[in-house]
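1. Structure, please.
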Amino acid sequence: MRILHTSDWHVGVTLKGRPRLDEQRAVFRQMVEVARAEAVDLVIVAGDLFDTASPSSDAQKLLFTALSALQGTGAEVVVVAGNHDNGKALEALRAWAHAAGIHLRGSLGKAADHVVTGETKDGERWKCAALPFIAQRHAVRAAELFELGAAGAEANYADHLRRLVAALTQDFAADTVNLFTGHLTVVGGKVGGGEREVHTVADYAVPAAIFPPTTSYVALGHLHRAQAINGPCPIRYSGAPLAVDFGEEDHTPGVAIVEVSAGVPAKVRTVPLTAAVPLQTVRGNLEQLAKAEPDEQAWLRVFVTEPARAGLRGEVADLFPNAVQIHIDPVMRLDRSEPRERRSGRSPGELFGAYLTENGHDDPAVAKLFSQLYEDTQTVAEEV
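-> Purely as a prediction, here's the structure:
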């Protein structure tokens, strides 16, 4: 059978206040084209459907349209919630999803409720254990729902996850394509840059050994960088379909296409998604920036390597209309080991001037503006 594995859509994400729904709409359109061209039997979306737990109505409309379009290619669709999602809100839509031919798991239920089964057009049987994101505070409750015995008092998050995965995969058979999908951090995975740090730190990391060798393929979400993880079975993060911030500008967004049969190791290849607007960083002084030739379509982050002065940011913005971040990065700083000048007995204007000099902002125009504002405040105070 053939699987399209994707995750971390973050529908509704913005870039420094710039909406990106149009970009995401184009990406999903291309993803549907890939699913149709590859004639996939199953689409797995491994969490973080939305960027926020309170998505806008436009974001919700786009998500459900994309999922319906993927199902419309003839593929089964399995979806789990991620840490950015409101799992209970997604679970409330489960009846709609089922009617639309989409297997949605937003929050935890009984163990059997998280196992989805199906059969391809060619008669290949598959079974998918679908586990939504579990916060640490809910790990014990998950064990209770799965009707597992009490864990030891010293049990940590990884211990709880190991028991949950064992319960979900215990009936994996040799004549079936056995799949697992979840939204979690596996030891050895490299973060992409846009993940929520609190949910990728060591306390949330689980070893790859929690997945049994009987698993044909593990489709993970949470880490935005596409990568394979060494383990007892094929384990992979599909990567995000577009870079959510500049920490991911060197990524190649895409989806994983998996070919797998019962008892045969999965073969995985990445199909790039080129519809997303790229992110790019440029650096230099104003003269160097004027000669730069960044991608005309890219969202830009600009580092200006010269001392700050009045109007510099505006000049850079004129050079790069697509700049969403402009950082003035002075290259000339006073040696901090030198003692600062005496402050007592000096006028506010002198103190402000010294502050500008110490921080590499020796700009007469700014100093003059400070003097005018200070004089105005003193005049008002005297009149009162």
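2. For the rest of this, base every contact and every neighbour count on C-alpha atoms.
-> Fine.
3. Touching stretch 262-273 from outside, list them.
-> Stretch 262-273 has contacts (Cα atoms under 8 Å, 6 or more residues apart in numbering) with 27, 30-31, 174-178, 216-217, 234, 241-242, 252-260.
4. Provide a ChimeraX selection command restricted to the buried entries of the residues you listed.
-> Per 16 or more other Cα atoms under 10 Å, the buried members of the contacts of stretch 262-273 correspond to this ChimeraX selection:
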select :27,30,31,176,177,178,216,217,234,241,242,252,253,254,255,256,257,258,259,260
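5. So which of the contacts of stretch 262-273 are in helices?
-> Within the contacts of stretch 262-273, residues falling in helices by DSSP state H are 27, 30-31.
6. Make TSV out of these and add distance to A97.
-> As requested, those are exported to TSV (distance: Cα to Cα, whole Å):
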residue	distance to A97
V27	22
Q30	22
M31	19
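7. and of those, the nearest to V380?
-> Of all the ones in helices among the contacts of stretch 262-273, V380 sits closest to V27, with 57.2 Å by Cα to Cα.
8. Neighbours of Q280, how many?
-> 20 (other Cα atoms under 10 Å).
9. I'd say it and R301 touch.
-> Yes: under the criterion of Cα atoms under 8 Å, Q280 makes contact with R301 at 6.3 Å.
10. for the protein, what spans make up the helices?
-> Under the criterion DSSP H, the chain contains helices at 21-38, 57-71, 87-91, 94-99, 139-145, 157-169, 286-291, 312-319, 348-358, 364-383.
11. can you put those in a markdown table and add distance to E119?
-> A markdown table is the format used below for the helices of the chain (distance: least, Cα to Cα, whole Å):
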| stretch | distance to E119 |
| --- | --- |
| helix 21-38 | 17 |
| helix 57-71 | 15 |
| helix 87-91 | 24 |
| helix 94-99 | 17 |
| helix 139-145 | 28 |
| helix 157-169 | 18 |
| helix 286-291 | 57 |
| helix 312-319 | 55 |
| helix 348-358 | 70 |
| helix 364-383 | 71 |
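12. One more sequence to fold, the one below, so I can look at both together:
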Amino acid sequence: MRILHTSDWHIGRSFHGHATLDALRSVLDALVQQVREHRVDLVIVAGDVFDSATPAAGAYTLLSETLRGLADAGATVVVTSGNHDSAARLGFQSGLLRDGVHVITEPATVGTPVTVTDEHGPVHVYGIPYLEPVLLRTVWPGVRTQADVLTHAMDLVRADVARRGGRSIAVAHCFAAGVEPTPHLERDIQQGGLDIVPLSAFEGVDYMALGHIHGRQQLSPRVRYAGAPLHYSFDEGHKPRGSWLIELDADGLAADGAAVEWLPLPVPRALVTLTATLDELLADERFAGHAGDWVRAEYTDPLPQRDPMRRLLARFPHCAEVRHAPVAARTADARTYAQRVRTARNEAELVDAFLAHVRDGEGASAREAELVGELLDERTRVEATA
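-> As a prediction, this is how the structure comes out:
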């Protein structure tokens, strides 16, 4: 049986204020085509289908189109809710879908599989929706953390696998021990900080499909994150986009994971970070090839420049972020700020000491020193005539 593992579509998410719906549509169309080309039997979407608990109408349309496309390609689809999704809204969507598309949002269904059959017999798919510990304490006594609820959920899965026998897959949305999150992107899955689930919690199934981390990661041959199909941050621009293709034989998944293949997805617009002075960014030919990319510009001029975003957009129409990142000036003066103030011989040197302090060692330029001198001279003339 061939299984495609994807996650974290985040339908409706913006990128630095820009809509991503059309770009995501093109990527999900490519994913549907992969399912068709590779004759995939089962597609798993491991949470965070929507980016918001209140998605716009266009997000519902894209989800319906994609799920319909996957079903038309011949695959059974299992979707679970993530920490971004509203389980109620995603669950409502399930009632409008055709046979073969399963949307799992209720904790009460944990341990009850969706069963798909091939020539070797059944494969039991256990969808675990995002579980909020505070809402489950009266149902599952003793749970306090994500580790608690995921361990309890997997205990239910393992017990059912022992009764049914056959091959098994589980799906969850969480931070697992050993992952490398993208800074400032994957929001805390529990208020107050990360709540890590140990790898041991996922034992007992042939394959564990995880969601929440936006970059692909392999925690073991049987435990993997597929990541998001679209880039949502410059910090993840270097991470490939795609999904895992898993093939189960009659005995399940080989221990070494050799039957797992990465299927890359297209990147609609590349993400780049360009670093140079503002004049170089605006004119240097080495940046000419990035006019069609999403650009984060870091200009290294010692001082902030006037209206840099407007000027950069003239060359890079998709410039999404501008940062002032001055290069620390090198100075042979090892004195502290206090020492420079104490040894200043006049007010001009006091100003120069202050500028060197706030600019990491770079004092007044020749033009600035000239202006400071003129202002001090003017003050002296005014005081003399007062």
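13. Got a TM-score for the pair?
-> TM-score of the superposed chains, computed with TM-score structural alignment, normalised by the length of structure 1, equals 0.80; 343 aligned residues with a Cα RMSD of 3.1 Å.
14. Would you mind telling me which of the helices of structure 1 is nearest T274 of structure 1?
-> The nearest among the helices of structure 1, by Cα to Cα, is helix 21-38 at 7.6 Å.
15. In structure 2, what range does the closest one match?
-> With TM-score structural alignment applied, helix 21-38 of structure 1 matches the range 21-38 in structure 2.
16. Residues contacting the matching stretch, please?
-> Stretch 21-38 of structure 2 has contacts (Cα under 8 Å, 6+ apart) with 4, 9, 11-13, 58-59, 62, 66, 69-70, 73-75, 229-230, 265-268.
17. Show the buried residues in those.
-> Here, 16+ other Cα under 10 Å leaves 4, 9, 11-13, 59, 62, 66, 69-70, 73-75, 229-230, 265-267 buried among those.
18. out of these, which are inside strands?
-> Among these, the members falling in strands (DSSP state E) are L4.
19. about what we covered before: need the overlap of contacts for Q280 and R301 of structure 1.
-> F246.
20. so what corresponds to V179 of structure 2 in structure 1?
-> Per TM-score structural alignment, V179 of structure 2 is aligned with G189.
21. Near that match, how many other residues are there?
-> G189 of structure 1, neighbours per other Cα under 10 Å, totals 19.
22. Repeat that for S68 of structure 1.
-> Count around S68 of structure 1 with other Cα under 10 Å applied: 17.
23. what about it, distance to H5 of structure 1?
-> Distance from S68 of structure 1 to H5 of structure 1, counting by Cα to Cα, to the nearest Å: 16 Å.
24. Equivalent analysis for A174 of structure 1, please.
-> Taken as Cα to Cα, the span from A174 of structure 1 to H5 of structure 1 is 22 Å.
25. ditto for T305 of structure 1
-> For T305 of structure 1, the distance to H5 of structure 1 - Cα to Cα - is 42 Å.
26. cool, and N83 of structure 1?
-> 18 Å.
27. out of these two, which sits in the busier spot?
-> H5 (27 against 24).
28. what sits against the counterpart of that one in structure 2?
-> Using TM-score structural alignment, the partner of H5 of structure 1 in structure 2 is H5. Counting by Cα under 8 Å, 6+ apart, H5 of structure 2 touches 43-46, 209, 226, 243-246.
29. can you put those in JSON lines and add distance to V101 of structure 2?
-> Formatted as JSON lines, the contacts of H5 of structure 2 follow (distance: Cα to Cα, whole Å):
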{"residue": "V43", "distance to V101 of structure 2": "9"}
{"residue": "I44", "distance to V101 of structure 2": "10"}
{"residue": "V45", "distance to V101 of structure 2": "11"}
{"residue": "A46", "distance to V101 of structure 2": "14"}
{"residue": "A209", "distance to V101 of structure 2": "17"}
{"residue": "A226", "distance to V101 of structure 2": "20"}
{"residue": "S243", "distance to V101 of structure 2": "19"}
{"residue": "W244", "distance to V101 of structure 2": "19"}
{"residue": "L245", "distance to V101 of structure 2": "19"}
{"residue": "I246", "distance to V101 of structure 2": "19"}
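30. Now, those residues that are in strands?
-> Taking DSSP E, the ones among these that sit in strands are 43-46, 209, 243-246.
31. Wait, L220 of structure 1 touches G189, no?
-> No: using Cα under 8 Å, L220 of structure 1 makes no contact with G189, being 10.7 Å away.
32. Out of the ones in strands among the contacts of H5 of structure 2, the closest to C319 of structure 2 would be?
-> S243 (28.2 Å).
33. List the residues that contact the equivalent of the closest one over in structure 1.
-> Under the alignment by TM-score structural alignment, S243 of structure 2 pairs with V255 in structure 1. Neighbouring residues of V255 of structure 1 by Cα under 8 Å, 6+ apart: 4-6, 31, 238-241, 270-273.
34. what do you get if the cut-off is 7 Å, keeping everything else the same?
-> Applying Cα atoms under 7 Å, 6 or more residues apart in numbering to V255 of structure 1 gives the contacts 4-6, 238, 241, 270-272.
35. Tell me, how many residues neighbour V380 of structure 1?
-> 9.
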